[in-house]
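A.B. asks: compute the structure for the input listed below.
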Amino acid sequence: MVLAALWFCCLLTTNYTLRPLRDAMAVAGGVEDLHWLFTVTFLVMLAAVPVYGFAVARCGRARLVPLVHRFFSLNLLVFFALMQGFIGGGSEAVQLWTARVFFVWTSVFNLFVISLFWSVMADLFSGSDARRLFGLISVGGSIGAIAGPTIGGALSLWLSPSLLPLVGAALLELSLAAMRRLPPRDPRTPNNEAEGAPVGGSPFAAIPELLRSPTLLGICAYVLLLTMSSTVLYFIQAQIVALSFTDDATRTAVFAGIDLSVNLLSLLAQTLLTGRLIRRIGLGWSLAVLPLLCALGFVGLALAPVLAVLVGFQILRRAGNYALSRPAREVLYTSVDRSQRYRAKSLIDTVVYRGGDALTGWAFAGCKALGLGLGGIALLAAPLAGLWAGVGALIGRRADASERATD
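C.D. replies: Here you go, the predicted model:
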């Protein structure tokens, strides 16, 4: 558990160390082109999933994780060389395209390495152990989410932001060291597979696997509704903060305060409550709590679309996701086979997730064009959250029943 938490901590520290550089690169690449960057990110996800599926089919876990990590580490070294001017001579055009590519790359990197991490966790832990320990493993991620911005901000101010890719590559190597020391799965647990055995099959098997599995279809619906609700709230947040504050410094401080509050609350809940709650109330309620909270939050925003309601809602929503919904969702993958854990899970965590972002962004713009205000859009999102809660309760109860039958 400690080694898994250390691995997760390194991954989240890497992500949050690179995020300030990514956001700066987004500005450098042209704010007016951000919608194209999001579109390109989604298309890159579509192209990357079968490539990743090919690697899953040919490599066992002991080879797959180093392959993925080393690929991204090599990318970071190339970005470092480009930012330093070692490649391309530091010309303005090279720097502009480096900024755009780095933004897309970071969005792809984050989702893939986190998805792979939780695939391995579902490989190593049985369903009962996952219910007990995934919350504590998530503590490592919360620590990384706090450490990452500190490292990124300090290096950017004291040295140079272009050094951050080197730090990210070093953290990925440290995460590999933790992964290699993980013990093999207990051979007495069900669904055990040979440690070094590749998954096999077709690189394009993710979609058929998803369509054949009621569990995976349920998770897919849950993730789609989650990201749709989150994106609606993100756009409402942007509107309210823009109306509440006129200067960038104050807006940045508000976002930083939300991030800090979310990470501290998540860390506290993961340490003291997550494992106990999942075992006591079951996966059904664990997956339904966040959507029900969001339904209430959207009703609150519909009645009072003001900054105080927004900040309180956003903190509770994100902390609830990190502390309860995400660990409970990852437990579901312990009941599917290895091929589905790696291939179909990656498809859900990347393409479905980013697809939900894109779909909701266009829907929000359409609602605004029709003349709906923030309160009206929030009210429309409330039943969406209610549907999300129903999906979570259904797939969670099915998983609990399956676990009891196995026991």
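
A.B. asks: going forward, measure contacts and count neighbours with C-alpha atoms only.
C.D. replies: OK.

A.B. asks: in space, what's closest to residue 73 - neighbours in sequence excluded?
C.D. replies: Leaving aside its sequence neighbours, residue 73 sits nearest to residue 169 (C-alpha to C-alpha, 6 or more residues apart in numbering; 4.7 Å).

A.B. asks: tell me which element the one you found is part of?
C.D. replies: In the assignment (DSSP states H and E), residue 169 maps to helix 164-180.

A.B. asks: quick one more, to check against the first:
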Amino acid sequence: MSAAWRNDSNSPCRSSQTLEPAAWGDAAECAGSTSGATNSNESRSRMDDPFNRPPHGRASASVPRRAVTCRASSANTRQAARSSRLRNRRTVRLSATSKRSGGAIFSPDCRETPPCRRGQRMITALERVLGLRRGERTRALLLFAYLFLVIATSVAGKATRDALFLQQHDAARLPYADAAVALGVVALVALYVRARRAMNLLALQIGSLLLFSTGALALWWVGQGGAAPAWHPAVVYLWVGVFGALGPVQVWTLANYVLTLREAKRLFGLVGGGAILGWVVGGLMTTATAGRYGADNVLLALAAALAACAALVFVIWRRRPAAFGDEEPEASGRALSPASLCESLALVARSPYLRALALVIACSSLVTGIAAWQFKAIAKAYIPATDELASFFGWFNVCAGLLALATQCLATSRVLRRFGVGVALFIVPVSLVLGSVGLLAWGTLAAAVVLKGSDHVLRYSIDKSTVETLFLPVPAEQTFHAKLVIDGIVWRAGDVAGSAILLVAVAGLGVSAVGVGWINLVLLGGWMAIAWGDYR
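C.D. replies: Alright, predicted model coming up:
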């Protein structure tokens, strides 16, 4: 455009690039005053063309220069007004966002999504991937955290107790300790069933967790100040074994009381991931604490974790669905539930379904207990130092936990969907057969790690999800007693049977830790035969 037109002070279109909203009408009048020289369609196309190109088939000279410039100026004016409105809207939105985010200031020209909105989108995407629905996220994550802390505490405690016990006693005495743990679990379950009649589940779980936390703190205090009493390693072994049997049962029992059946089917996989992650973190905690501060000081961390679990139970119970009400869903039927351990055992014995499940669990406990003893005995022979042995157990739990977590995320749901529960029950015994054959062939620490690692990875991923799925058809109040009997007493009965077999084979017949693998192969054959009968 010419310099004369740009400097024409009489034209309202002279400074169209900096027009204020009050001057928009003048620019429109300027465009309308020259529209008669051209066709209206051409005028409209000219005003929308930012490069002021002539229409096809006609020369640009046919349109007056003043009309072209004024139309272009009007189009630029509308574009500037549109940009200004968008900037104003963005400024208002970002100002409101800054108030919600605690005063953070965002530039109006910033095209990035505010952090709070990005976080919400990430949470929504995570819920979609995990299959969570509205109102389920908080309960699922709290149960995940509860099981995570319980398993991390149990793993760290087992690594500590094994190191402390093997420091003063030979590996041949481990079966006696396991038998004592089994008897302690039976006694505690009997008290637990009677206490269930007198108080609700919330008070029972919080009270037991605080009791275990106090016990860990007392055992840590006794072990300080030099040489610990001779009974200290045995009591630590018993305390950790009893809690390791009861703690996970409490988590899954609480899950049956705060999740509906449909929610449980969707969320049990996520909740079970807390157990696998707990194995990893528990191993890391043991390695870091035992290597730097000594194995005794792990007990102090366990006391703090159990106190946190008690707080989590209270929060989870408060977030139960409104359909359950303020009381337990089966509170009215609690008076008709078993009042003693004998009645709980009779409940399992009368049900063919629970009997078959208990028999499979007993075989699993018997075989895996013998494999665990082989692993500990061979590890003690290769690593005699206490702190180094505790660190080794910790690193083993870390690596096995990571593999179990990968298996849980990538394989568990696919195996259950494709092959079903019946086939999934055979995965652990088949892997133990292969591991036992490898240990008999090589007899090294690496072969023992493979044997125990295959049990650890598969039993706490695919096998655990399979077993918990088998409890879903059982009513909630019966599930409480059935899980106490099967996961507590029946599992420990398998440990006692395994301890008796080890005492006869090792102490009586002088069979080596590697040679026990032949006994395990026979027991594995019986386990698979029972599983095959249940499958058919």
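
A.B. asks: TM-score of the superposed pair?
C.D. replies: Aligned and superposed, the two chains score 0.80 in TM-score terms (TM-score structural alignment, normalised by the length of the first structure); 387 aligned residues with a C-alpha RMSD of 3.5 Å.

A.B. asks: how much space separates the residue nearest to residue 73 of the first structure from residue 133 of the first structure?
C.D. replies: Look at residue 169 of the first structure and residue 133 of the first structure: by C-alpha to C-alpha, to the nearest Å, they are 28 Å apart.

A.B. asks: before we move on, what about residue 337 of the first structure?
C.D. replies: Distance from residue 337 of the first structure to residue 133 of the first structure, counting by C-alpha to C-alpha: 20 Å.

A.B. asks: where along the first structure do the strands fall?
C.D. replies: Read by DSSP state E, the first structure holds no strands at all.

A.B. asks: center of it, which residue is that?
C.D. replies: Nearest to the geometric centre of the first structure sits residue 111, at 5.5 Å (C-alpha atoms, centre = their mean).

A.B. asks: state the distance from that residue to residue 105 of the first structure.
C.D. replies: Look at residue 111 of the first structure and residue 105 of the first structure: by C-alpha to C-alpha, they are 10 Å apart.

A.B. asks: please apply the same query to residue 270 of the first structure.
C.D. replies: As judged by C-alpha to C-alpha, residue 270 of the first structure and residue 105 of the first structure stand 30 Å apart.

A.B. asks: of these two, who's got more company?
C.D. replies: Counted by other C-alpha atoms under 10 Å, residue 270 of the first structure and residue 105 do not tie: residue 270 has more neighbours, with 27 against 18.

A.B. asks: excluding covalently adjacent residues, which one is nearest to the alignment partner in the second structure of that one?
C.D. replies: Using TM-score structural alignment, the equivalent of residue 270 of the first structure in the second structure is residue 408. Spatial nearest neighbour of residue 408 of the second structure, excluding adjacent residues (C-alpha to C-alpha, 6+ apart): residue 461 at 5.0 Å.

A.B. asks: that neighbour -> the first structure?
C.D. replies: Residue 461 of the second structure maps onto residue 323 in the first structure, by TM-score structural alignment.

A.B. asks: swap in residue 372 of the second structure?
C.D. replies: Using TM-score structural alignment, the partner of residue 372 of the second structure in the first structure is residue 234.

A.B. asks: next one: residue 397 of the second structure
C.D. replies: Aligned partner of residue 397 of the second structure by TM-score structural alignment: residue 259.

A.B. asks: show me where the stretch 51-200 of the second structure has its helices.
C.D. replies: For the stretch 51-200 of the second structure, applying DSSP state H, counting those that start in this stretch gives helices covering 65-100, 115-130, 137-168, 174-198.

A.B. asks: burial measure for the corresponding residue of the first structure for residue 528 of the second structure, as a count.
C.D. replies: Aligning on TM-score structural alignment places residue 528 of the second structure opposite residue 389 in the first structure. Neighbourhood size, residue 389 of the first structure [other C-alpha under 10 Å]: 26.

A.B. asks: who's in contact with residue 389 of the first structure?
C.D. replies: Neighbouring residues of residue 389 of the first structure by C-alpha atoms under 8 Å, 6 or more residues apart in numbering: 287, 288, 289, 290, 291, 292.

A.B. asks: still on that earlier bit, quick check: the match of residue 461 of the second structure touching residue 263?
C.D. replies: No - counting by C-alpha atoms under 8 Å, residue 263 is not a contact partner of residue 323 of the first structure; they are 9.5 Å apart.
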